[in-house]
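Asks: this is a predicted model, with the sequence first.
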Amino acid sequence: MTAAPIFYSIRPSHPEAHLFEVRCTLAAADPTGQRFALPAWTPGSYLIRDFARHIVSIRAEAAGQRIALDKIDKHTWRAAPVDEAAPLTVICEVYAWDLSVRGAHLDQTHAFFNGSSVFLCPLGHEQRPCLLDIQPPVGTRYRDWRVATAMAPAHGERGCAEDHGFGLHGASCYDELIDHPVEMGVLTLASFTACSVLHEVAISGHHDCDLTRLTADLTRICEWQIRLFGEPAPMPHYVFLITAVGDGYGGLEHRASTALLCARDDLPYPGMTGTPERYRTLLGLCSHEYFHSWNVKRIKPAAFTACNLAVENYTTLLWAFEGFTSYYDDLALLRCGVIPVEDWLALVAATIDKVDRDPGRHRQTLAESSFDAWTKFYRPDENTPNAVVSYYAKGSLVALALDLTLRAATRNHCSLDAVMRTLWQRHGEYDQHRSVGVGDDDIRLLAEELSGLDLDRFFANAIDGTAELPLALLLKPFGIRLQRAEGSGTPTLGVTTKATGDELRLSTVYHGGPAQTSGLSAGDLLVAIDGLRVMPATVDRLLSRRKAGEVASVLAFRGDVLMEFSVQLGSPTLGKHQLLLDKKSNVLRKDWLQA
């Protein structure tokens, strides 16, 4: 006997107050008292967010009668026992004013929600199928609103998929229900086909996007990624949900869609020539989230194969699932012809600069960074550059180093491409195939198996150590030279600063640098150097008249206390990294970059 589905409904009840009404109805509740819980975090964003704090009111009903509902912890409620024949419904109001890809946002212009932030889970019934009735807000001003989601229309429900109408949608279980974000509003819609799979783009917000250009570039990116892993694609339908705002950036992957936040100026505009930096950044974000359709959504760390959404789920492998994805997101743009090789080399050089400027790379390993994401990476503070290394940025450089190592040693017979395809074949979840998650040593063991190399030292240094990656040496056989441009020649304080009007405040004081050695701290307000007032426009000019090793007198306010520091100025900052192509033909490079 098939279990009755759990019935949900969601309605923007008060868009002006940013309130959704969300209902969850269970036909056969636990006779001892049914418990309902809201997730504390959302897959893909590794931070406890306590979504239950946005529930404004909550109540339970059965057979038209109010049922007692007790809160038993920060995100769990228990209903009083009810007659088994009476369906139990929990109704809650959810405040939605989080303009991000992680939570929910609602006003008179649009509605967006990520399922984990709004849908209660009836504990013990997680595997039951779910029906969701997506309802429009009341009023004529909303008559042109439509719905965009990858969630399939419920069986027999006509129109809601084809014309993006409201109505019933279906999911096989709670995990799938919360893995299909939903956008409502006056949407700009476009579609394209990549490797026989229908893809859609839904944009909300003011914009002047050239949809023809955007869909043409996305087609090339998606087709390249599908073919990298092998057809057919793991999803029958995919949706890019884009919210365009004045200034914003973010993305979150899902099994058949991605939620994206971008500045409207990042979108291509009619008559645009080339691939400007802002648009290139947006395409890289789209490519990144799409690659996650394989790498993390279906090829998973062992710790994520059965996520507990109430607590942290620790893994040491985010360097592979985010870092490798960060390597391939821009590489895909190059290989599918969206950007030229010079642009790609500049992107890699910028990543090298990003990793190189923060001392945290000497103090935290990539395995530690992955494990500590819940408490460090997603909770940055003024000391983060000194203590943390990014598993995105350095992880992408490790992917580059591993790819080069495999290719050079095997004359391109083995590569990171082969590792990713084999991970998909052995660990991917597709059709009815449900394999085990990826263990801590599986990527190393697989790379060794495919290449015949001993990679123990490589992984010990790159993942479990803090040694610098020998990128210059690894790039040389591919006819690419890594060098640094000349710096400014201005001695440094060893800080980063934030300007507010004419005031300049220290935001980060680098570990072991001149400012920290002298006693300056993050948050200090710079007042003067050698008796001359410091302003954002003058600080570099003041320092440029001095030489490294000289001692400068620095006045700064810490709170309301004026303090004086003697700072021995540091060596000038080195210039940015550059990757330069050897003009000679190089077979290794050609096979790598044109794969």
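Replies: In hand now; what should we look at?
Asks: please make it C-alpha for all contacts and neighbour counts, starting now.
Replies: OK.
Asks: tally of neighbours for R545?
Replies: With neighbours defined by other CA atoms under 10 Å, the count for R545 comes to 9.
Asks: need the helices for the stretch 401-550 of the chain, in chain order.
Replies: 416-427, 442-451, 456-462, 471-475, 514-518, 539-544 (DSSP state H, counting those that start in this stretch).
Asks: distance between stretch 403-417 and the chain's centre?
Replies: Counting by CA atoms, centre = their mean, to the nearest Å, stretch 403-417 is centred 28 Å from the centre of its parent chain.
Asks: can you check stretch 579-595 too?
Replies: 30 Å.
Asks: before we move on, back to that, for K498, find the nearest of the helices of the stretch 401-550 of the chain.
Replies: In terms of CA to CA, the element of the helices of the stretch 401-550 of the chain nearest to K498 is helix 539-544, at 12.1 Å.
Asks: pull out the buried positions in the closest one.
Replies: Neighbour-count burial for helix 539-544, counted by 16 or more other CA atoms under 10 Å, picks out V539, L542, L543.
Asks: flag every buried residue along whatever helix or strand comes next after it.
Replies: Moving toward the C-terminus from helix 539-544, the next helix or strand (DSSP states H and E) is strand 551-558. Buried residues in strand 551-558, counted by 16+ other CA under 10 Å: V551, A552, V554, L555, A556, F557, R558.
Asks: tell me which other helices or strands strand 551-558 touches.
Replies: Contact partners of strand 551-558 among helices and strands, from 3 or more CA pairs under 8 Å, 6 or more residues apart in numbering; DSSP states H and E: strand 525-529, strand 561-568.
Asks: ok, second structure coming up, stack it against the first:
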Amino acid sequence: MSRLAASACFAALLLAAGPALAQTATPTTPNIGGFPDSPPIPAPTNPTYPGVIRYEVDATDYDRHIVSVRQVIPVSGSRITLLYPKYLPGNHAVSGPIQLLGGLTVVANGQEIDWRRDSVDPYAFHIDIPAGASELEVSFQWLTQSDNANWRVVMTPRMMNLQFEKALLYPAGYASTGITFAPSVRLPDGWNYGVSLRTTSFEDGLATFEPVDLYTLADSPMFAGLHYRQVEIDPEGDDVYLNIVADEAANLAATPEQIGYYENLITQADRLFGSRHFDRYDFLLGLTNQMGGIGLEHHRSSENTHAPNFFTSWNSHAGRRALLPHEYVHSWNGKFMRPADELTANYNVPTENSLMWVYEGQTEYWGDVLSARTGLHTKAQALILIADRAAFYQNQPGRRWRNLQDVNNHNLLGYRVPGQWTSWMRGTGDYYDEAALIWLDVDTLIRERSGDRRSLDDFARTFFSPEGSDGDWTPRGYTFDDVVAALNAVEPYDWATFLRDRLDADGPDAQAPLDGLERGGYRLVYVEEPNADEKAVYSNWGSDFRYSLGFSLSGANNRITAIRWGGPLFEAGIGAGWDLLAVGDRAGSAEALREAVTAAKGGTDPIRLTLRNGQRVRTVELAYHDGLRYPRLERIEGTRDRIGDILTARRR
């Protein structure tokens, strides 16, 4: 399907989607502040905005971290309302950084005219159009940040991550697929870029692109930089690219073997899903410790960062290699097929997150599986990652009061707001990681019930690639009932009850969803000393006491972090903000603490810790005698290694 045909089809889908996707226009607000009332904000009921919006971005001011934007918007009538995107795709929350929009200026007929922010919704700007004006020139700056304190750094002297949805305004009243932009971006001298937009020219640092609808523009970020490398990684053609920008040119040196793993990823994804729902896909990868970290999905690309030496110190980063597979899977799950309550008409219609355990959870599962099937992870490394995930949820107390279904709302409560008691409050990681354990449970149960003739692979092929959909990239919505029906088509079972039991479980008897481990041929055990593979995957293992004393150590000051609610240190009355000064009569360190825990095993003497929080110093005694505990999956002899089967590369 062509780009324009897909856009028209998607627009019709959105506008006919029914009450779940409706946006009610805002009412006129009473005149309390002494200025004119705010008019209603038009709901997105119109399919097509007349004309093309010229959209010009200047991204050269990296020393001041300022992106300058000029938009020329064709207009008619007497009034227009412009919106700044509020609900950003992939964030599942109100996360549009409108606080970083500055210098908004509107010009018509050569004269600057007034704009007025809506008194109820600060993401909307009302403009009265002067008589005779046929276009508005709108200018502003995206004031990106110089550190990661509040928003991630997106501009450095050597690279940038241009996210168009954070640097534009668009007309209210229209579907995102019905508003056409003609974009161009000016880059610093000598820079190159990766983006899934189609370039029409790139001369003297000015990149000009084919006109696209707002939906496609917002879904097509750019990574640009001084040190840039593009590698074609599609074994079947020339449709998938790895675009790398790096702090230093030497960090671009991915080896042929490493590139081969990503070629395997494309092959294994093709064999898993059986079709593609994009015309081109661009992995955007920043190798940096200067720009902020990200892993964000798009339909035809993804935004990713790794450490500067990700390729040149390959063995040090095994635990992070599943990022690109995860984001690639999102092209099928989350973009082509997505929860119906995420199919909103534009970026200012509220999103709902009821199916994040599918959107993110099954994507997390397939990202890990594909990492093993491609060679990015060895089988041993994949088992280590599963063991760590299983141990975390086996020891998580938050399930007592909050079930996984409610955690799906977490971003709506405040976009990834950090907390001190994550083991009790729970958070976004749960609908990734706990949900991934549920999908392991589903996969192994299908295999067991079918005599290992069918698996979750069959679900993936039929659900994410419906018959006749190869090459179609018009998004489609799914519901809980759709998921259940697709599972039943693979293996008849009471999947609705199975899933609801795990999603809705809370209270003192609620358990982590770990049945897939033993059904897969393994049991979760704890050992006192990690092996070499485990130490390589988790380089911070020596500071991890989560499953013994109930906390971890971080930084040069031995800051106590990740305190487990109900763990030994918690029960001693210690919360966030404390540093470890001493272990018994020794200076505080991870090594001293490990030795103390080992010495106390099987005894009766407590482990004595001296702690400091500001000017306050406390000594606590922990009556813990079970030794160090690190998770491991242990093979159950005489059983089928179904997890091994899952992790094995597909031959077709």
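Replies: Ah, there it is. Predicted model only: the values in this text are computed from it and were never measured.
Asks: need the TM-score from the superposition.
Replies: The TM-score (TM-score structural alignment, normalised by the length of the first structure) is 0.85; 573 aligned residues with a CA RMSD of 3.5 Å.
Asks: tell me the one of the buried residues of helix 539-544 of the first structure nearest G64 of the first structure?
Replies: V539 (70.1 Å).
Asks: out of the helices of the stretch 401-550 of the first structure, which one sits most buried?
Replies: helix 514-518 (a mean of 20; mean count of other CA atoms under 10 Å).
Asks: in the second structure, what residues pair with that helix?
Replies: Alignment note (TM-score structural alignment): helix 514-518 of the first structure is matched to residues 568-572 of the second structure.
Asks: could you do stretch 316-323 of the first structure as well?
Replies: So stretch 316-323 of the first structure sits over residues 354-361 in the second structure, by TM-score structural alignment.
Asks: list the contacts of the matching stretch.
Replies: By CA atoms under 8 Å, 6 or more residues apart in numbering, the residues outside stretch 354-361 of the second structure that reach it are 330, 333-334, 338-339, 341, 405, 408-409, 431-436, 439, 479-480.
Asks: which ones among those lie within strands?
Replies: R338, P339 (DSSP state E).
Asks: out of the contacts of stretch 354-361 of the second structure, which end up buried?
Replies: Buried members of the contacts of stretch 354-361 of the second structure, counted by 16+ other CA under 10 Å: 330, 333-334, 338-339, 341, 405, 408-409, 431-436, 439.
Asks: picking up where we left off before, which one of the helices and strands packed on strand 551-558 of the first structure lies nearest to L482 of the first structure?
Replies: L482 of the first structure lies closest to strand 561-568 among those, at 31.2 Å (CA to CA).
Asks: export the helices and strands packed on strand 551-558 of the first structure to JSON lines and tack on distance to E277 of the first structure and mean neighbour count?
Replies: Below are those laid out as JSON lines (distance: least, CA to CA, whole Å; neighbours: other CA atoms under 10 Å):
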{"stretch": "strand 525-529", "distance to E277 of the first structure": "34", "mean neighbour count": "21"}
{"stretch": "strand 561-568", "distance to E277 of the first structure": "38", "mean neighbour count": "17"}
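Asks: CSV for the ones you listed, including distance to D403 of the first structure?
Replies: Output for these, formatted as CSV (distance: least, CA to CA, whole Å):
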stretch, distance to D403 of the first structure
strand 525-529, 45
strand 561-568, 42
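Asks: out of those strands, nearest to Y46 of the first structure?
Replies: Checking these against Y46 of the first structure by CA to CA gives strand 525-529 as the closest, at 33.4 Å.
Asks: and the closest one, how far from the second structure on average?
Replies: Strand 525-529 of the first structure, aligned to the second structure and superposed, deviates on average by 4.6 Å (mean CA distance after the TM-score superposition for the first structure).
Asks: hang on, the earlier thing: so for T375 of the first structure, which of the helices of the stretch 401-550 of the first structure sits nearest?
Replies: Ranking the helices of the stretch 401-550 of the first structure by proximity to T375 of the first structure (CA to CA) places helix 456-462 first, at 22.1 Å.
Asks: and for the closest one, what are the contacting residues?
Replies: Contact partners of helix 456-462 of the first structure, identified using CA under 8 Å, 6+ apart, comprise T365, L366, V398, R444, A467, E468, L469.
Asks: what residue of the second structure takes the place of the first one?
Replies: Under the alignment defined by TM-score structural alignment, T365 of the first structure corresponds to N403 in the second structure.
Asks: helix, strand or coil: sort out I53 of the second structure for me.
Replies: Look at I53 of the second structure: counting by DSSP: H, G, I helix; E, B strand; the rest coil, its state is strand.
Asks: quick check: the aligned residue for it in the first structure?
Replies: By TM-score structural alignment, I53 of the second structure lines up with I6 in the first structure.
Asks: contacts only, for the closest residue to G487 of the first structure other than its chain neighbours.
Replies: Take G487 of the first structure and drop its neighbours on the chain: the residue closest to it by CA to CA, 6 or more residues apart in numbering is G575, 4.0 Å away. Applying CA under 8 Å, 6+ apart, we find G575 of the first structure in contact with R484, A485, E486, G487, S488.
Asks: want to throw those residues into JSON lines with neighbour count?
Replies: Shown next, in JSON lines, are the contacts of G575 of the first structure (neighbours: other CA atoms under 10 Å):
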{"residue": "R484", "neighbour count": "13"}
{"residue": "A485", "neighbour count": "10"}
{"residue": "E486", "neighbour count": "12"}
{"residue": "G487", "neighbour count": "11"}
{"residue": "S488", "neighbour count": "11"}
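Asks: now distance to R426 of the first structure too, for those, in JSON lines please.
Replies: Formatted as JSON lines, these follow (distance: CA to CA, whole Å):
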{"residue": "R484", "distance to R426 of the first structure": "41"}
{"residue": "A485", "distance to R426 of the first structure": "44"}
{"residue": "E486", "distance to R426 of the first structure": "47"}
{"residue": "G487", "distance to R426 of the first structure": "48"}
{"residue": "S488", "distance to R426 of the first structure": "51"}
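Asks: of all pairs in the residues you listed, which one is the farthest apart?
Replies: Taking CA to CA, no two of the contacts of G575 of the first structure sit farther apart than R484 and S488, at 12.2 Å.
Asks: anything in contact with each of those two?
Replies: L574, G575.
Asks: what about the aligned residue in the second structure for L168 of the first structure, how many residues close to it?
Replies: Counting by TM-score structural alignment, L168 of the first structure lines up with T208 in the second structure. By the criterion of other CA under 10 Å, T208 of the second structure has 19 neighbours.
Asks: equivalent analysis for P276 of the first structure, please.
Replies: A total of 12 residues lie near P276 of the first structure under the criterion other CA under 10 Å.
Asks: that one maps to what in the second structure?
Replies: Alignment note (TM-score structural alignment): P276 of the first structure maps to N315 of the second structure.
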